[in-house]
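Asker: Structure for the following, please:
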Amino acid sequence: MKTDKAASRQKWRSDKLSHLGSSIFSEVAGWKEEARRSGLDVIDLGIGSPDQAPAPEIRQALSAAVLREDSYAYPASKGSARFRKQAAEWMNWRFGVKVDPEEELVSLMGSQDGLAHLALALCNPGDLAIVPDPGYPIYTGALALAGVRAWPLPLLEENAFLPDLNSIPEAVWQEAVFILLSFPGNPISVTVDLAYMEKLVALARKWDVLVIHDLAYSEMGFGDYRPISILQVPGAIHTAVEFHSFSKSFNMAGCRIGFMTGNREAVAALRELKGNVDYGVFNPVQEAAVLALEMAMQGNGRLEVAPLYERRRDLFVEALTKEGWAVPSPAATMFIWAPLPDGYAFAGQEGRSRQFAHELVLKTGVVVIPGDAFGAQGEGFVRIALVEDEARLLEAARRIGEYLRTIR
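Answerer: Okay, here's the model as predicted:
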């Protein structure tokens, strides 16, 4: 007898998809369309997609490689030898870190690709991993796909959002397979010094836990601050891996290229999984990425992305402050992690971030992401992406100020 398989679940849709964290972004996309239909000019400060193109030389290299007839064979799933060699040289130039391009580095279709697959490569269903809360949604989404349990490490305002390693119970350290952190992070631009990294590595060694460091914003430090690599800690390569991305560092988001480097056992595991999932990054994209790294190592200031976002940060924070919304000034990245404005009346304590973000786009056309999209500890905050030019950011601040004055 045929049974009703869809009685307790949605037909042809895995329950795991509901744990990926993408639902809020789909919801925000619906809000944007609703605002546009009402006639509003939408200023999208939601998704962290760079609004700049790569340098002309990088685009020309990509174009030339695409036109070559020999560019269309399957690429090596671990990355071309030339790309891996150049990435290793860049690590040494940028951080003073030496990695073996043959055994300690793997190319990726963007760092999110690696972050999404690493738990599958490292863990068994039922294993435990430590992840930040708030954190980039794929951190917990990847665990859901792999059937791995998450232990959320709260990033609290009273601790300046710095993960308190001492708050992690010994029982959690004992059971965890890995701990994933990001400095500077998304959505919160938390920064640390080498002493913090040394403590993290020491704890990981003590408990035999792999450290995963997401360094997607390595080239987005402001002022005198330059993000550091966890592999700068002596011996960390034996207990840590690190993700790097070309999306933010070189405005190559659509190219989908990045790499993971560090502990060779973890690199080998991800390589093996990726070898069964895809055939690697399109070779012309890898060639363009090689040129980007070469140009950076030549000290080509035209590739620097930090000055642009630092100017935008300064202008927008000052403009919002004048409009009556005091937001913190991040030390890095393209994001502002802003507490909800004082004096705003909410229907209740739950869903405040979502209520504010929804009303803001419908009333002003300015899009921000509610903080609870990044974890339970994100309630009461919104993330603002500095991905519009200065004139549009000033216009966004003006609209927000006008809106706040009508509701206070």
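Asker: make it CA atoms for all contacts and neighbour counts henceforth
Answerer: Noted.
Asker: Strands along this protein, start to end?
Answerer: Per DSSP state E, the chain carries strands over the ranges 43-44, 105-108, 128-133, 149-154, 176-181, 210-214, 240-245, 258-262, 335-339, 366-367, 369-370, 381-385.
Asker: Show me the one of those that comes nearest Ile168.
Answerer: Nearest to Ile168 among these is strand 149-154; the distance by C-alpha to C-alpha comes to 7.5 Å.
Asker: what's the angle from the closest one to strand 128-133?
Answerer: Relative orientation of strand 149-154 versus strand 128-133 (axes from the mean of the first three to the mean of the last three C-alpha atoms, to 10 degrees): 30 degrees.
Asker: which other helices and strands contact strand 149-154?
Answerer: strand 128-133, helix 137-146 (3 or more C-alpha pairs under 8 Å, 6 or more residues apart in numbering; DSSP states H and E).
Asker: change it to 6 Å
Answerer: With contacts taken as 3 or more C-alpha pairs under 6 Å, 6 or more residues apart in numbering; DSSP states H and E, strand 149-154 sits against strand 128-133.
Asker: quick check: angle from the strand it packs on to strand 176-181?
Answerer: Going by the same axes, to 10 degrees, strand 128-133 makes 20 degrees with strand 176-181.
Asker: Quick check: the closest residue to Gln286 other than its chain neighbours vs Pro284, distance?
Answerer: The shortest distance from Gln286 to any non-neighbouring residue, by C-alpha to C-alpha, 6 or more residues apart in numbering, is to Phe83 (6.1 Å). As judged by C-alpha to C-alpha, to the nearest Å, Phe83 and Pro284 stand 11 Å apart.
Asker: Now the second one, please; I'll put the structures next to each other:
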Amino acid sequence: MHFSYAQRLQQLPPYLFAEIDRLKAEATAKGVDVIDLGVGDPDIPTPSHIVEILKKAAEKPENHRYPSYTGMLRFRKAVADWYERRFNVKLDPEKEILALIGSKEGIAHLPLAFINPGDIALVPSPAYPVYHIGVLFAGGKSYFMPLIEKNDFLPDLEKIPRDIASQAKIMFLNYPNNPTAAVAEEEFFKRVIFFAKKYEIMVCHDAAYTELYYDGHKPLSFLSLKEAKECGIEIHSLSKTFNMTGWRIGFAVGHPKLIAGLGKVKSNIDSGVFQAIQEAGIAALNSKEKIVEKNRQIFKKRRDIMANGLKELGFELTIPKATFYLWVKVPKNYTSMEFCQFLLKKIGIVVTPGIGFGEPGEGFFRMSLTISEEKIYEALARLEKCIKYL
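Answerer: The predicted structure follows:
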């Protein structure tokens, strides 16, 4: 029989990491000790008290049935309490909070609620690919906002053509940023709010990395700015904050109509988050700050070792204020894909080519700090040996 993919799958951008994956598998099969700096997945275990709550909650018969589509009210109240403590933002647990099966799911489903075929979304580039993919699956069109170094990796709103802005339905933002590790300050978010209200655009801010900050620089919530809730929705995750990537739990907060729209899509597509995981999520959100601070100290030390080591070897980068990524310039005479292939073939190190996140990412590669200090030192030693070949 002949099976053909739907057009939405045929429209997916090429998977530029396929060759890297092939070379990684090839090297592993040959017995190479591959050091993987490509995946943004914390290697630190979920705190033990959160795991214990899950174990106990999984034994409760009431948690074995279908959960609420919107999330347990106790979970939504825990989110509201956490937002008020962390960002001084007041939220109504009944109308302004929605549980998600991880932030990725919420981001992907949001365009289905608000984008009609042919509608425009403003999407940053380089960026997490799901923003564009969600728009594409909803039949929309992405207008890419370049994130470039001279603008501190913030989109230049003034360069968005007026006719594009007037047609746009959604603007996606993500700060602290993946992959560039850039942060956004209050003044930028004020400009975003003015722009969004002028053109009646909803703003979806992906805030997954707000708790991975260093040197006392606390990132803002978009919703902490006056009038932001009038145009915005913010999507958060427990994945990076509490080392819970595999647990698949996050939440969306913001304007009641935006939350209701996303909730309507979800109620027709999924059946909610397993309540035992929500109980563990409550325990995480109610945790004392020292748990998250311990994570920050670990990643800060790794950041300092790797960033300073790379600079000593002649690589160009800005030491990030947040996230566990380094956004590093590719050596001259290489494309980002060529350099990533070179590192994997020559010294068994996996990094992510900037072009994989969008055309403006060309000229950079991303390193993830989700490996041990021992492995970081080993990676730097290997890089030092191959410098002469660059």
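Asker: on that earlier part again, reformat the strands of the first structure as a markdown table; add mean neighbour count.
Answerer: Listed next are the strands of the first structure as a markdown table, based on neighbours: other C-alpha atoms under 10 Å:
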| stretch | mean neighbour count |
| --- | --- |
| strand 43-44 | 20 |
| strand 105-108 | 28 |
| strand 128-133 | 24 |
| strand 149-154 | 19 |
| strand 176-181 | 22 |
| strand 210-214 | 25 |
| strand 240-245 | 26 |
| strand 258-262 | 27 |
| strand 335-339 | 22 |
| strand 366-367 | 27 |
| strand 369-370 | 27 |
| strand 381-385 | 25 |
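Asker: returning to that earlier point: Phe83 and Pro284 of the first structure: who's more crowded?
Answerer: Each of Phe83 of the first structure and Pro284 has its neighbours counted (other C-alpha atoms under 10 Å); Phe83 has more, 25 against 21.
Asker: Ser267 of the second structure corresponds to which position in the first structure?
Answerer: Under the alignment (TM-score structural alignment), Ser267 of the second structure pairs with Gly275 of the first structure.
Asker: do Glu316 of the second structure as well
Answerer: Alignment note (TM-score structural alignment): Glu316 of the second structure maps to Ala326 of the first structure.
Asker: The strands of the first structure: which one's closest to Asn166 of the first structure?
Answerer: Between Asn166 of the first structure and these, the tightest spacing by C-alpha to C-alpha is seen for strand 149-154, at 10.6 Å.
Asker: From the chain's centroid, how far away is the closest one?
Answerer: 17 Å (C-alpha atoms, centre = their mean, to the nearest Å).
Asker: ok, residues contacting it?
Answerer: Under the criterion C-alpha atoms under 6 Å, 6 or more residues apart in numbering, residues 128-133 lie in contact with strand 149-154 of the first structure.
Asker: and it, how far from the second structure on average?
Answerer: When the second structure is overlaid, strand 149-154 of the first structure sits 0.4 Å from its aligned residues on average, using mean C-alpha distance after the TM-score superposition for the first structure.
Asker: Provide the aligned range in the second structure for that strand.
Answerer: Aligned using TM-score structural alignment, strand 149-154 of the first structure spans residues 141-146 in the second structure.
Asker: cool, and stretch 213-230 of the first structure?
Answerer: Against the second structure, stretch 213-230 of the first structure falls on residues 205-222 (TM-score structural alignment).
Asker: what about that stretch, how long is it end to end?
Answerer: When the termini of stretch 205-222 of the second structure are compared using C-alpha to C-alpha, they are 7 Å apart.
Asker: now the closest residue to Ile188 of the first structure other than its chain neighbours: how far from Val305 of the first structure?
Answerer: Spatial nearest neighbour of Ile188 of the first structure, excluding adjacent residues (C-alpha to C-alpha, 6+ apart): Trp337 at 5.7 Å. The gap separating Trp337 of the first structure from Val305 of the first structure is 20 Å, by C-alpha to C-alpha.
Asker: what do you get for Met197 of the first structure?
Answerer: Using C-alpha to C-alpha, Met197 of the first structure is found at 25 Å from Val305 of the first structure.
Asker: go on, Phe183 of the first structure?
Answerer: Phe183 of the first structure is 17 Å from Val305 of the first structure, by C-alpha to C-alpha.
Asker: So the two - more neighbours on which side?
Answerer: For Phe183 of the first structure versus Val305, neighbours defined as other C-alpha under 10 Å are more numerous around Phe183 (25 against 20).
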